[in-house]
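Asker: Sequence first, predicted model second:
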Amino acid sequence: MGVFVSHTTFVIERDLPGSPAHAFRFWSEHARKRQWTSCHPDWAVLEDIFDVRIGGLEKVRWRTLEGVEHGYRAHYLDVVPGKQIIYAYAMNTGAVQNSAALATVEFVGQRGKTKMTYTEQAAFLDAADAKGRSQGTEMGFDRLALAIERSLAVAH
C-alpha cells in the first residue's frame, strides 16, 4: 500500500525589529533559536544537535508527557550570514514520517528593521496537516518577533 502525499507551498513575511544580522542570530545561534522554537515546555528534550552551516545538521527529539516521541531533522544547504538560510527538514512522530520540506529564509534590511521572508515547499505524508503547519509556523514567528524585541529592549 502506497503513502498518500499532499504538497503545499506557503510564504510568510514578517517585519522584525533591528538589523538583518541581529535577526539572523535568532536562526543561527542555538540558545537564541530555542527561545522561539521551544513551544512545548512540558516535553522532555531527548536530543538537541545544532550546527547551522552549509552541510550542518539540526536534530531535536522530544517525548510528550504521554510518552510519544517527536522528531525534527534539518540539513542546511546554504547559509549566508545576515542574508539567507536554505534547509531541508523532516518531521516524525515515533517511527512514522509526517512530512519533508525545503525552507528558505531571507533577511532584507529596511529602515532600521528587517523584512524576513520564509518560503516553505512541503510534502505531507498520509494525514499530516498542511494548514496546521503554516499556522504553527506563523505562531513560531510571533514568538521570534517577541524574542527579538526583548533582546533589543535589554540592549537599550
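Answerer: That came through, no problem.
Asker: Going by C-alpha atoms from here, please, whenever you check contacts or count neighbours.
Answerer: Will do.
Asker: Show residues contacting the strand ranked longest in the chain.
Answerer: For the chain, the strand with the greatest residue count under DSSP state E is strand 96-110. Contacting residues not belonging to strand 96-110 are listed as 19-20, 23-24, 82-92, 114-128 [CA atoms under 8 Å, 6 or more residues apart in numbering].
Asker: Okay, one more to line up with it:
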Amino acid sequence: MTERFVKHATFVVERTYAASPARVFQAWSDVNSKAKWFSKPEIFEFRVGGREYSSGGPPEGPVFTFDACYQEIVPEERIVYSYSLDSDDIRMSVSITTVELFPTESGTKLVFTEQGAFFDGHDTPEIREHGTNEMLDALGKSLE
C-alpha cells in the first residue's frame, strides 16, 4: 500500500513591475492578457464565485489540470482564489492564493501568497514556489 501524507506550506513571492496597478490587474482579469503569460483557459469566469479551468501539458504527458474558483476580487487591489492541481488523474495539491497589488512610485508591487496542501509527494512547496517565480517573471515580460 502506498504511504499517504499531506505537507502544508505557505510561501510568499514579491515582484515590482513598471506598470500601474490597473494594468497589472488587467493582466490577471482579461482572458487574452492572461493567456500571454499563463496557460490559456478553457473556462474563464473572472468574478467572485467564477471558475477558471485549464488543462494541458507536453505531448508525451502528463496532462496537468488547473481548476480554480475566485473567492474575492477587489479591482486593482486584491484577487483571492482557491484551486486544485492534478496530474492526469492524481490530485497533487489544493491551495488558496492571494494576489495583492500595491501602487509604488514607479509602478506596482505584487505580493503573491500561496497556502497549500501538497499530497503524497506528487508535488512540493519548493517546486511550486519555483514555478510561481517563473510564472511571475512571465507576467513581467507580458507587461513590458
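Answerer: Everything's here; your move. Given the structure is predicted, the values throughout are model-derived calculations rather than measurements.
Asker: which residue in structure 2 lines up with V60 of structure 1?
Answerer: Using TM-score structural alignment as the criterion, V60 of structure 1 maps onto S54 of structure 2.
Asker: isn't there a helix covering T137 of structure 1?
Answerer: Yes: T137 of structure 1: assigned to a helix according to DSSP: H, G, I helix; E, B strand; the rest coil.
Asker: Quickly note the distance from G131 of structure 2 to I73 of structure 2.
Answerer: 23 Å (CA to CA, to the nearest Å).
Asker: more neighbours, these two?
Answerer: Ranked by neighbour count (other CA atoms under 10 Å), G131 of structure 2 and I73 place I73 first, with 18 against 12.
Asker: quick one, what contacts the more buried one?
Answerer: Taking CA under 8 Å, 6+ apart, we find I73 of structure 2 in contact with 47-48, 79-80.
Asker: What span of structure 1 is the helix or strand where A27 of structure 2 lies aligned with?
Answerer: In the assignment (DSSP states H and E), A27 of structure 2 maps to helix 21-29. Mapping helix 21-29 of structure 2 onto structure 1 (TM-score structural alignment) gives residues 20-28.
Asker: which parts of the matching stretch are buried?
Answerer: 20, 22-28 (16 or more other CA atoms under 10 Å).
Asker: follow-up on the earlier one: please flag which of the contacts of strand 96-110 of structure 1 sit within strands.
Answerer: Under the assignment DSSP E, these contribute 84-92, 114-125 to strands.
Asker: Which residue range of structure 2 does stretch 80-96 of structure 1 align onto?
Answerer: Under TM-score structural alignment, the match for stretch 80-96 of structure 1 is residues 74-90.
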